[in-house]
Structure formats: structure tokens, C-alpha cells
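Undergrad: output the structure for:
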Amino acid sequence: MDLLEEYRRATLFFEAGDPAGAARLLEPIVVAEPDNASVRQLLARAYFQSAQLGRAEEQLRALVDRDPSDHYAHHVLGRTLERQGRQSEALTHLRIAAAMHADHRDYAAALERVESKVNPR
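TA: Predicted coordinates for the structure are as follows:
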């Protein structure tokens, strides 16, 4: 199997709106290349977009464990936990992402949304 070609195919599936198809192509690549953060991130995004939230969480936690300074992984992990109704856990990761990348509007919006759920006024 040509891993690079499969990754490119998976990217096309993802961009064409077929995240589940992309995930099927990416899963064996992650097994073959477990330290490849780009492949793992795309797999996590594909799981997130196809509502396979437990699987997305697993991939995102692996990314955060490997690189705690990965603000995007923290953000998507926070969003994944939010979608699972785990607001307090989500808040931790959204705060980290927003602190690392304060000028990112999506990060600030997600943080504000979850904070309002955890601490309603």
C-alpha cells in the first residue's frame, strides 16, 4: 500500500464531504505510521465530522499527549467533549487552546459558548 497516495485519497474524501470514507482510508495509515501527527489529526477530524466522537477523542488525546502545545488538537478535543455533553472537561481544553492562540475567533467563540453552559448567569 502506498501510504502517501492513500493519505491523498483520504484528504480528497474528507474535502468532498465524506469523512467516514476518509476515516476508513486513514485508519490503516495511522496503524502503519502511529507517530504521524498529520495523519492522526485528519483521522480525528474525520471522526469528529462523522460523529464518531469516542474515536475522535481517542485520536485527539493521543495528539495532545504527544504534543501538549498543539493548540488545534486541544480545541478540537474540547469541541468533541462539548458535543458529548462533557462541558467541564471541554472547558479545560478550550481554555488551553484559547490561551495559546488568543487571536483565533473560533477558539474564543467555543470557549465563550462552553463557559456559558458551565457557569450560566
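Undergrad: can we go C-alpha only for contacts and neighbour counts from here?
TA: Noted.
Undergrad: can you show me the helices along the protein?
TA: Secondary structure of the chain, counting by DSSP state H: helices at 3-15, 19-32, 37-49, 53-66, 71-83, 87-100, 105-118.
Undergrad: tell me the most buried of these?
TA: Neighbour counts averaged per stretch over the helices of the chain are highest for helix 71-83, at a mean of 24; criterion: mean count of other CA atoms under 10 Å.
Undergrad: tell me what it is packed against?
TA: Applying 3 or more CA pairs under 8 Å, 6 or more residues apart in numbering; DSSP states H and E, one finds that helix 71-83 contacts helix 37-49, helix 53-66, helix 87-100, helix 105-118.
Undergrad: the residue nearest the centre of the chain and residue 41, how far apart?
TA: Nearest residue to the geometric centre of the chain (CA atoms, centre = their mean): residue 76, 3.9 Å. Using CA to CA, to the nearest Å, residue 76 is found at 10 Å from residue 41.
Undergrad: next, the second sequence, to be compared with the first:
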Amino acid sequence: MDLLEEYRRATFTFESGDPLGAARMLEPIVEAEPHNAAVRQLLARAYFNSAQLAGAEKQLRTLIERDPSDHYAHHVLGRTLERAGRFSEALPHLRLAAAMKRHDDYEDALRRVETWVGKNGGRTSYAAE
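TA: All right, here's what the predicted structure looks like:
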């Protein structure tokens, strides 16, 4: 298997609006190249965009474990946890991302989660309801 060509095909598939198809293509590449951060990041995004939140979380936590200064991985992990209704777990990652890099998307996500927590009496997840 030509991993570079497969990665290019998976990237095209993802960018064409088929994150599920891209994830299927990326899984064997990550298995063959487990330390390739770019492939793992694209797989995490494909999982996120296809609502496979557990898969996205696993890939993002691996990226952060290997590089704690990866602001983008912290942001996407925060968004993944937010989407799963796990606000208390999302906040630290969103705060870190916003502190590491000024970016409108990072600040918007952080404000949104902080506002949700504030409006819900400190409850930090849907499970608390």
C-alpha cells in the first residue's frame, strides 16, 4: 500500500464531504504509521465530522499525550467533549487552546461552554440534569 497516496485520497475524500469514508481510509494508515500526527489529526477530524465522538476523543488524547502544546488538538478535543455534553471536561482543553493561540474559533468555543455552564447553575454536563 502506498501510504502517501492513500493519505492524499483520504484527504480528498474528507474535503469532498465524506468524513466517514475518509475515516475508513485513514484507519489503516494510522495503524501503519502510529506516530504520524498529521494522519492522526485528520482521522480525529473525520471522526468528529461523522459524529464518532469516542473515536475522535481517543485520537485527540493520543495527539495531546505526545505533544501537550498542540493547541489545535486541545481545541478539537474540547469541541468533541462539548458536543458530547461533557462541558466540565471540555473547559480545560478549550481554555488551554485559547491561551496558547489567539483564534476567534477558540475564543467562541470557550465563551459558549463557559456561558452554558454559567446559565445552568454550575452544572457542567448534560448528565447533571
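Undergrad: report the TM-score for the pair.
TA: Here the superposed chains carry a TM-score of 0.97, computed using TM-score structural alignment, normalised by the length of the first structure; 120 aligned residues with a CA RMSD of 0.8 Å.
Undergrad: which neighbours do residue 76 and residue 41 of the first structure share?
TA: Taking CA atoms under 8 Å, 6 or more residues apart in numbering as the contact criterion, the residues that touch both residue 76 of the first structure and residue 41 are residue 60.
Undergrad: isn't the residue nearest to the centre of the first structure right next to residue 59, touching?
TA: No - between residue 76 of the first structure and residue 59 there is no contact, the gap being 10.5 Å when judged by CA atoms under 8 Å.
Undergrad: need the residues that contact stretch 25-40 of the second structure.
TA: The contact list for stretch 25-40 of the second structure (CA under 8 Å, 6+ apart) reads 3, 6-7, 10, 42-43, 59-60, 63.
Undergrad: distance to residue 85 of the second structure added to these, as CSV?
TA: Output for the contacts of stretch 25-40 of the second structure, formatted as CSV (distance: CA to CA, whole Å):
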residue, distance to residue 85 of the second structure
3, 35
6, 34
7, 31
10, 29
42, 23
43, 21
59, 19
60, 17
63, 22
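Undergrad: ok, those vs residue 90 of the second structure, which is closest?
TA: Proximity of the contacts of stretch 25-40 of the second structure to residue 90 of the second structure was ranked by CA to CA; the top entry is residue 60 with 12.5 Å.
Undergrad: check contacts around that closest one.
TA: Residue 60 of the second structure is in contact with 40-41, 44, 73-74, 76-77, counting by CA under 8 Å, 6+ apart.
Undergrad: quick check: the farthest pair among those residues?
TA: Taking CA to CA, the two most distant members of those are 40 and 74; they sit 13.8 Å apart.
Undergrad: find me the equivalent region of stretch 19-30 of the second structure in the first structure.
TA: Residues 19-30 of the first structure are where stretch 19-30 of the second structure lands when matched by TM-score structural alignment.
Undergrad: average distance between the matching stretch and the second structure?
TA: Relative to the second structure, and after both are superposed, stretch 19-30 of the first structure has an average distance of 0.3 Å to its aligned residues, where the measure is mean CA distance after the TM-score superposition for the first structure.
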